[in-house]
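# what follows is a predicted structure for the sequence shown.
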Amino acid sequence: MLDNGMNDNFPRGTICIEDLEIGMARHLQKEITDRDIELFAEVSTDRNPVHLDDAYAQDTIFEGRIAHGMLTAGLISAVIGEQLPGHGTIYMGQSLKFMAPVRPGDVVHAEVTVLTIDYGKRRVTLDCRCTVGDMTVLKGEATVLAPSRKFD
């Protein structure tokens, strides 16, 4: 089995719109590694030295290297695409507010909670947040088009 560094407490798959409820939540945890940051820099082409260069980053307001904000946001995408609603979900929009930096070695807890459901349009609004320990590092809302058994 491939160790992806994630500790999933819920099965992957799909929750169709017909089965969603307000307050339903799913989450994952992942330790952010130097390799994660390097791979994200390669894929995104964002090679800002605050992410990759210890000496440079030490002289910034962060006083050390930090992970890309969108790497952390990607964990929200993983919860949405793999767990809630899961496979077949279409992203329609996402707001994000970055509250604090994530550093190599931090364990990020990403959680998504159902706020509203429009069954007729299959639209779901989700509260999204990432924490490191007790500190919220990212928060926002996503709007998604949830899968439906009617369209299987």
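Cool, got the structure.
# from here on, just use CA atoms for contacts and neighbour counts.
Fine.
# thought residue 94 was touching residue 129?
No - under the criterion of Cα atoms under 8 Å, residue 94 makes no contact with residue 129, lying 11.7 Å away.
# the two: which has the busier surroundings?
Neighbour count, other Cα atoms under 10 Å: between residue 94 and residue 129, residue 129 has more, with 25 against 17.
# who are the contact partners of residue 121?
residue 145 (Cα atoms under 8 Å, 6 or more residues apart in numbering).
# now swap in residue 63 and tell me
residue 57.
# so it, which state does it fall into?
coil (DSSP: H, G, I helix; E, B strand; the rest coil).
# distance of it relative to residue 57?
To residue 57, residue 63 is 6 Å away according to Cα to Cα, to the nearest Å.
# thinking again about what came up before, overlap in contacts of residue 94 and residue 129?
residue 140.
# against which helices or strands is the helix ranked longest in the chain packed?
Using DSSP state H to define each element, the chain has its longest helix at helix 69-82. Contact here means 3 or more Cα pairs under 8 Å, 6 or more residues apart in numbering; DSSP states H and E; on that basis helix 69-82 packs against strand 25-31, strand 107-118, strand 123-132.
# after the first one, which helix or strand is next?
Next in sequence after strand 25-31, counting helices and strands by DSSP states H and E, comes helix 34-44.
# check the last one too.
On the C-terminal side of strand 123-132, the closest following helix or strand by DSSP H and E is strand 135-145.
# that next one vs strand 123-132, what angle?
Interaxial angle, strand 135-145 versus strand 123-132 (axes from the mean of the first three to the mean of the last three Cα atoms, to 10 degrees): 160 degrees.
# and here is the other one:
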Amino acid sequence: MLDNAPRGTICIEDIEIGMVRSLRKQVTDRDIEMFAEISTDRNPVHLDDDYAHDTIFGGRIAHGMLTAGLISAVIGEQLPGHGTVYLGQSLKFLAPVRPDDMVLAEVEVVEIDHSKRRVKMETRCIVNGKKVLVGEATVLAPSRKFD
């Protein structure tokens, strides 16, 4: 399940410090299986209940980069949105995301360099009120002006 967040573009001229955008998505078994197929990361902690039960996680978990991909969706679809170029992303994984968890992915503008069209954002993913992933993204935002 993916909520119906607004899609489109916020140009650099309209971005402000403190702007926040987000999406919610329930991570399904199918999502995990598809990510394993696409990424070729078939670590059994993601796919095998018996194997995962005997790990420190006590059960299967979603790929960390699947969760991080939700941040990319917010950046690419909402803030700044269409036309954005991703320049960098740091990530720190704080807790596992499990099948059927509802993930809230958020980005918040913390710094803007209008002359270079660069926007720095705090990024986070939250499950049941607990941060499971934090980081920082730097992007090149679209502009209404032509270079």
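Arrived safely, thanks for sending. All values reported here derive from a predicted model rather than from experimental measurement.
# quick check: which of the helices and strands packed on helix 69-82 of the first structure has the most neighbours on average?
strand 123-132 (a mean of 23; mean count of other Cα atoms under 10 Å).
# which stretch of the second structure lines up against it?
Counting by TM-score structural alignment, strand 123-132 of the first structure pairs with residues 118-127 of the second structure.
# ok, and what's touching the matching stretch?
Here stretch 118-127 of the second structure makes contact (Cα under 8 Å, 6+ apart) with 67-68, 71, 97, 101-113, 131-141.
# could you redo the last one with a cut-off of 6 Å?
Identification of contacts with stretch 118-127 of the second structure by Cα atoms under 6 Å, 6 or more residues apart in numbering yields 103-112, 131-140.
# post-alignment, it versus the first structure, mean distance?
On superposition with the first structure, the mean distance recorded for stretch 118-127 of the second structure (mean Cα distance after the TM-score superposition for the first structure) is 0.3 Å.
# so what's residue 100 of the second structure up against?
Counting by Cα under 6 Å, 6+ apart, residue 100 of the second structure has contacts 26, 27, 28.
# residues contacting the counterpart of residue 108 of the first structure in the second structure?
Using TM-score structural alignment, the equivalent of residue 108 of the first structure in the second structure is residue 103. Contact partners of residue 103 of the second structure, counting by Cα under 6 Å, 6+ apart, are 24, 25, 126, 127.
# which non-adjacent residue is nearest the residue nearest the centre of the second structure?
Centroid-nearest residue in the second structure: residue 71, 1.7 Å away (criterion: Cα atoms, centre = their mean). Excluding its sequence neighbours, the residue lying closest to residue 71 of the second structure (Cα to Cα, 6 or more residues apart in numbering) is residue 105, at 5.7 Å.
# distance check, that neighbour against residue 135 of the second structure.
Residue 105 of the second structure is 11 Å from residue 135 of the second structure, where distance means Cα to Cα.
# residue 57 of the second structure too?
According to Cα to Cα, residue 57 of the second structure and residue 135 of the second structure sit 22 Å apart.
# repeat for residue 80 of the second structure
17 Å.
# more neighbours, those two?
residue 80 (28 against 17).
# measure residue 85 of the first structure to residue 108 of the first structure for me?
With Cα to Cα as the criterion, residue 85 of the first structure and residue 108 of the first structure are 20 Å apart.
# ok, now which ones touch the equivalent of residue 52 of the second structure over in the first structure?
With TM-score structural alignment defining the correspondence, residue 52 of the second structure maps onto residue 57 in the first structure. By Cα under 6 Å, 6+ apart, the contact set of residue 57 of the first structure is 50, 64, 65.
# please redo it, this time with the cut-off set to 7 Å
49, 50, 63, 64, 65 (Cα atoms under 7 Å, 6 or more residues apart in numbering).
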